[in-house]
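Trainee: What follows is a protein structure lacking sequence information:
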């Protein structure tokens, strides 16, 4: 019986060590701030499911390229937003890998979609959703 208890403790201890190592490995790959990691997880959970898309006006607002979604829609209607080189309407669906060009406040931003989100997120999380 004593050996069974020792074996159980050894197994349990090894599991704890593996979990700590795994968690440490994740921390180096993920942002170091736990608040940012939690926000990224929440954004992914609220994002579209596999195969779904997001409206361009909603996406540029979510990743903080414009202040409001209505400003994003107005920019699309005015021809200031291009996806893969073509002018788009506010309801155009954006996908991962699309190139988005936005002329806003006297400058042009060119970003490549890296992650689709629907809800507005903080700046550190938003920066992980596109390649500038």
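Mentor: Here it is on my side, so go on. Quick caveat, the model's predicted, so the values are computed rather than measured. Numbers count the residues shown, from 1 in each chain.

Trainee: CA only for contacts and neighbour counts going forward, please
Mentor: OK.

Trainee: If you tally nearby residues, what's the number for residue 26?
Mentor: 12 (other Cα atoms under 10 Å).

Trainee: what's the helix or strand for it?
Mentor: Using DSSP states H and E, residue 26 sits in helix 2-29.

Trainee: which residues in the protein form strands?
Mentor: 54-55, 81-83, 86-87, 93-94, 99-104, 107-113, 130-131 (DSSP state E).

Trainee: closest one to residue 10 among the ones you listed?
Mentor: The closest of those to residue 10 is strand 130-131. By Cα to Cα, the value is 45.0 Å.

Trainee: Check which helices and strands the closest one sits against.
Mentor: strand 107-113 (3 or more Cα pairs under 8 Å, 6 or more residues apart in numbering; DSSP states H and E).

Trainee: which parts of the strand it packs on are buried?
Mentor: 110-113 (16 or more other Cα atoms under 10 Å).

Trainee: try this one next to it:
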């Protein structure tokens, strides 16, 4: 019972941990630069610019998970139509979103929406 347990006893492997695959030898010390996962993750995330975060805090705007998922779906729809900068209106909330980067540029509540002119947008999405 004084025998120690070695890794090979629990999980038999045919090569030692220090042996490298030929395809990996040239990249020792480097992390693989596969951007597919990062691109996929970023394509599904909605980001908020610093300006938008400040405006939302100043105006007391908070988003519930359901609202956030509706907005994300709206951004997906806008992207599928080729939109670049979209106005998304939802109840008493309006946001301008840069669609390619999936970034909320600014946000306003009902009071600011009523007497506002929206410029530099190419599409509008009205959510119920």
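Mentor: Good, I have the coordinates. Predicted model only: the values in this text are computed from it and were never measured.

Trainee: care to give me the TM-score?
Mentor: Once superposed, the chains reach a TM-score of 0.29 (TM-score structural alignment, normalised by the length of structure 2), with 64 aligned residues with a Cα RMSD of 4.6 Å.

Trainee: Among the buried residues of strand 107-113 of structure 1, which one lies nearest to residue 16 of structure 1?
Mentor: Distances from residue 16 of structure 1 to these, taken by Cα to Cα, are shortest for residue 113, at 38.0 Å.

Trainee: Assess the claim that the closest one and residue 93 are in contact.
Mentor: No. Applying Cα atoms under 8 Å, one finds residue 113 of structure 1 not in contact with residue 93, separated by 11.8 Å.

Trainee: Quick one: neighbours of residue 55 of structure 1, just the number.
Mentor: 18.

Trainee: no, scratch that, I was asking about residue 70 of structure 2
Mentor: Residue 70 of structure 2 - counted by other Cα under 10 Å - has 14 other residues nearby.

Trainee: What residues sit buried inside the helix or strand harbouring it?
Mentor: For residue 70 of structure 2, the host element (DSSP H and E) is helix 65-80. Residues of helix 65-80 of structure 2 classed as buried: 71-72, 74-76, 78-79 (neighbour count, 16+ other Cα under 10 Å).

Trainee: wait, which of the residues you listed is closest to residue 40 of structure 2?
Mentor: Nearest member of the buried residues of helix 65-80 of structure 2 to residue 40 of structure 2, counting by Cα to Cα, is residue 76, at 13.0 Å.

Trainee: Name the nearest residue to residue 51 of structure 2, sequence neighbours excluded.
Mentor: residue 106 (6.3 Å; Cα to Cα, 6 or more residues apart in numbering).

Trainee: no, scratch that, I was asking about residue 124 of structure 2
Mentor: Nearest to residue 124 of structure 2 is residue 87, by Cα to Cα, 6+ apart, at 4.5 Å.
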